[in-house]
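> Sequence and computational prediction follow.
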Amino acid sequence: MSAILEHVARKGSVDAGAIAEEFGVSTATIRRDLQVLEDQRLVARTHGGAVAVDVAYELPVRYRTGQHREEKVLVARRAAELLPRGPLTLGLSGGTTTLLLSRLLADRVDLTVVTNALNIGSELVLRPRLKLIMTGGVSRTQSYELVGPIADQALSGLNIEIAVIGVDGISARGGLTTHDEIEAHTNAAMIRRADRVMVVADGSKVGRTCLAAIAPITDVAMLVTDATADPEQVTAIRRAGVEVTVAE
């Protein structure tokens, strides 16, 4: 179903017969998937297919997990290697790459993790040797993040050594961006409380600018991305003073 949503996000609509042929499955299978997506209010069914329900289309995180997965795994592994050993207070925003990173860190005994992401919290809550702090806030279905004034207020009273931020777009000109302005505000609150900011973003997000600004590029100490990132965009980000690590 994530592939169908990707197609709708790119084209604005989908034809059941055409995409069934493209994927090598039956039209009946595609129609069933479209019905599930319509029930979740992610698409609107039409005669022979479906259309996007919103112009500002954002795939929910449960459907984004499989997108660019190999690249995200590489980025998460490299980010885990770059984090310092020893006691550390780490902020983790929501996102598929930060979720993968949290799984790599789950066995550390010297971490305090501050997060507003429900899925990251559920990954770490049963790890007794790791201290977990959840912000509270209003849940956002698309990203599994807790956002808004409650989350912002919780973050304002905490000190974070390194914040690892997931984004929908990063560029030298646009800085860090995402689809939702409330989510952006909460992520910015985490950045303000951090001594150092690391952004994790697969190459598809490098050079991209989305609706809501989180922070300028000058707030970022390091970007961890992969080799699919546009080299010109990577160079521009480096020129802005950001250390860029490309996971191979």
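Looks like it came in fine.

> Every contact and neighbour count from this point should use C-alpha atoms.
Fine.

> show me the contacts for L74.
For L74, the contact set (C-alpha atoms under 8 Å, 6 or more residues apart in numbering) comprises D226, A247, E248.

> ditto for V125
Applying C-alpha under 8 Å, 6+ apart to V125 gives the contacts L132.

> Among the contacts of L74, which lie within strands?
Those of those mapping onto strands are D226, A247, per DSSP state E.

> Redo the contacts of L74 as JSON lines? Include neighbour count and distance to V138.
Converted to JSON lines, the contacts of L74 look like this (neighbours: other C-alpha atoms under 10 Å; distance: C-alpha to C-alpha, whole Å):
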{"residue": "D226", "neighbour count": "25", "distance to V138": "32"}
{"residue": "A247", "neighbour count": "19", "distance to V138": "34"}
{"residue": "E248", "neighbour count": "11", "distance to V138": "37"}
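
> Distance to H7 added to the contacts of L74, as a markdown table?
Converted to a markdown table, the contacts of L74 look like this (distance: C-alpha to C-alpha, whole Å):
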| residue | distance to H7 |
| --- | --- |
| D226 | 23 |
| A247 | 28 |
| E248 | 28 |
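
> Show me which of the contacts of L74 is closest to D195.
A247 (23.5 Å; C-alpha to C-alpha).

> gap between the residue lying closest to the closest one once chain neighbours are set aside and K72?
Leaving aside its sequence neighbours, A247 sits nearest to D226 (C-alpha to C-alpha, 6 or more residues apart in numbering; 4.7 Å). Shown here: D226 relative to K72, a distance of 8 Å by C-alpha to C-alpha, to the nearest Å.

> before we move on, what SS does V55 have?
coil (DSSP: H, G, I helix; E, B strand; the rest coil).

> another structure for you, compare them:
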Amino acid sequence: MALINRRQEDILSELDKKGYVNVVDLCAAHNVSTVTIRKDLTFLENENLLHRTHGGASKKLLYAFERNVNDKEELQVEQKKQIAKEALKFINNNDNIILGSGSNIHYLSRIIKDFNKLTVMTSSLKVSLELCRESTISTIQLGGDIRNSSTSVVGPIAEATLGQFSCNKLFLGTDGVHLDFGLSTSNALEAHLNQAMIAVSEKVIVLADSTKMNVRGFGKICNLHKIDILITDSGIDEETKIKLEEFGIDVVVAQMEK
């Protein structure tokens, strides 16, 4: 590794605190030109110490890529379990709900039990298999083209079916929650189906662990003002939480069990 100067050390220190930095703030803090800061960021990126973004840099990669749902279920396991427990609190008897796809939603489906009556519509085959074990849950599996990587359906058949129903709550997974780009996923067809789910739901509840914050995927689902509740874990930074709340989102932070 090449030698890092004091200014570059300060940039990395700021990244550790906030998770991201922008060029304008760095110029003001160090009283140097934008050219100098951009050279610093390029140097640090070449050393694999940060990721360049438009107008700044991030500690983590800000673009989601498609992964197999089985692989995703092995990531942030404890956080996802706690997020699922918080999400369960928003489900009541006699609800008519939609469950999207993804690892967070699958974790939720595993603990939906002991309801007197509940109707669930879902695009996820794995979710349907979990729910069909409960005799008091009426499960509606959407049809359509199956995405092997997510074991869920997408496409016009699923979207047309959704248009025949009205549900009071939608529980949605995501690959990215970005302050400018909004809610997104790595697959464009899934993003389009999620838009159809939002259109037939009274309340939108998003389940996203903190690694999804300030990340964007290829397919945009919606702007942030469409989200009613976001359930995440304690890894979310306070500044991001405050900005999300300014969009009118009720941010619920699931705490890890001790």
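Perfect, I can see it now. None of the values given here were measured: they were computed from a predicted structure.

> What's the match for the residue nearest to A247 of the first structure in the second structure?
With TM-score structural alignment as the criterion, D226 of the first structure lines up with D233 in the second structure.

> does that match really touch I83, like I thought?
Yes - if you go by C-alpha atoms under 8 Å, D233 of the second structure and I83 touch, sitting 6.7 Å apart.

> which residues do those two both contact?
By C-alpha under 8 Å, 6+ apart, D233 of the second structure and I83 have these common neighbours: D209, V253, A254.

> most centrally placed residue in the first structure?
G95 (2.7 Å; C-alpha atoms, centre = their mean).

> OK, contacts around it?
Counting by C-alpha under 8 Å, 6+ apart, G95 of the first structure makes contact with V61, S143, G166, V167.

> D110 of the first structure contacts L130, correct?
Yes - when contacts are counted by C-alpha under 8 Å, D110 of the first structure is listed as touching L130 (6.6 Å).

> Need the overlap of contacts for the two.
Common neighbours of D110 of the first structure and L130 (C-alpha under 8 Å, 6+ apart) do not exist.

> Which residue in the first structure aligns with G248 of the second structure?
So G248 of the second structure corresponds to G241, using TM-score structural alignment.

> With L75 of the second structure instead?
Checking TM-score structural alignment: L75 of the second structure goes with Q67.

> Tell me which of D110 and L130 of the first structure has more neighbours.
Between D110 of the first structure and L130, L130 has the larger neighbour count (other C-alpha atoms under 10 Å), namely 18 against 14.

> what's the counterpart of the more buried one in the second structure?
Counting by TM-score structural alignment, the partner of L130 of the first structure is I137.

> residues contacting the nearest residue to its match once chain neighbours are set aside?
Closest residue to I137 of the second structure apart from its sequence neighbours, by C-alpha to C-alpha, 6+ apart: L118 at 4.9 Å. L118 of the second structure makes contact with N92, N93, N94, D95, N96, T136, I137, S138 under the criterion C-alpha under 8 Å, 6+ apart.

> rerun that using 7 Å as the cut-off
N93, N94, D95, N96, T136, I137, S138 (C-alpha atoms under 7 Å, 6 or more residues apart in numbering).

> Show me what counts as buried in stretch 195-208 of the second structure.
Across stretch 195-208 of the second structure, burial judged by 16 or more other C-alpha atoms under 10 Å covers A196, M197, I198, A199, V200, S201, K203, V204, I205, V206, L207, A208.

> got the residues you listed as CSV, with distance to A188 of the second structure and secondary structure columns?
Shown next, in CSV, are those (distance: C-alpha to C-alpha, whole Å; DSSP: H, G, I helix; E, B strand; the rest coil):
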residue, distance to A188 of the second structure, secondary structure
A196, 13, helix
M197, 14, helix
I198, 15, helix
A199, 17, helix
V200, 19, coil
S201, 20, strand
K203, 23, strand
V204, 19, strand
I205, 20, strand
V206, 18, strand
L207, 19, strand
A208, 18, coil
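
> As a markdown table, those residues with distance to C27 of the second structure would be great.
As requested, those are exported to a markdown table (distance: C-alpha to C-alpha, whole Å):
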| residue | distance to C27 of the second structure |
| --- | --- |
| A196 | 44 |
| M197 | 44 |
| I198 | 41 |
| A199 | 44 |
| V200 | 47 |
| S201 | 45 |
| K203 | 42 |
| V204 | 40 |
| I205 | 39 |
| V206 | 36 |
| L207 | 36 |
| A208 | 33 |
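
> what about the helices in the stretch 151-258 of the second structure?
In the stretch 151-258 of the second structure, the segments counted as helices under DSSP state H, counting those that start in this stretch are 156-162, 188-199, 238-246.

> most packed of the ones you listed?
Of these, the one with the most neighbours on average (mean count of other C-alpha atoms under 10 Å) is helix 188-199, at a mean of 21.
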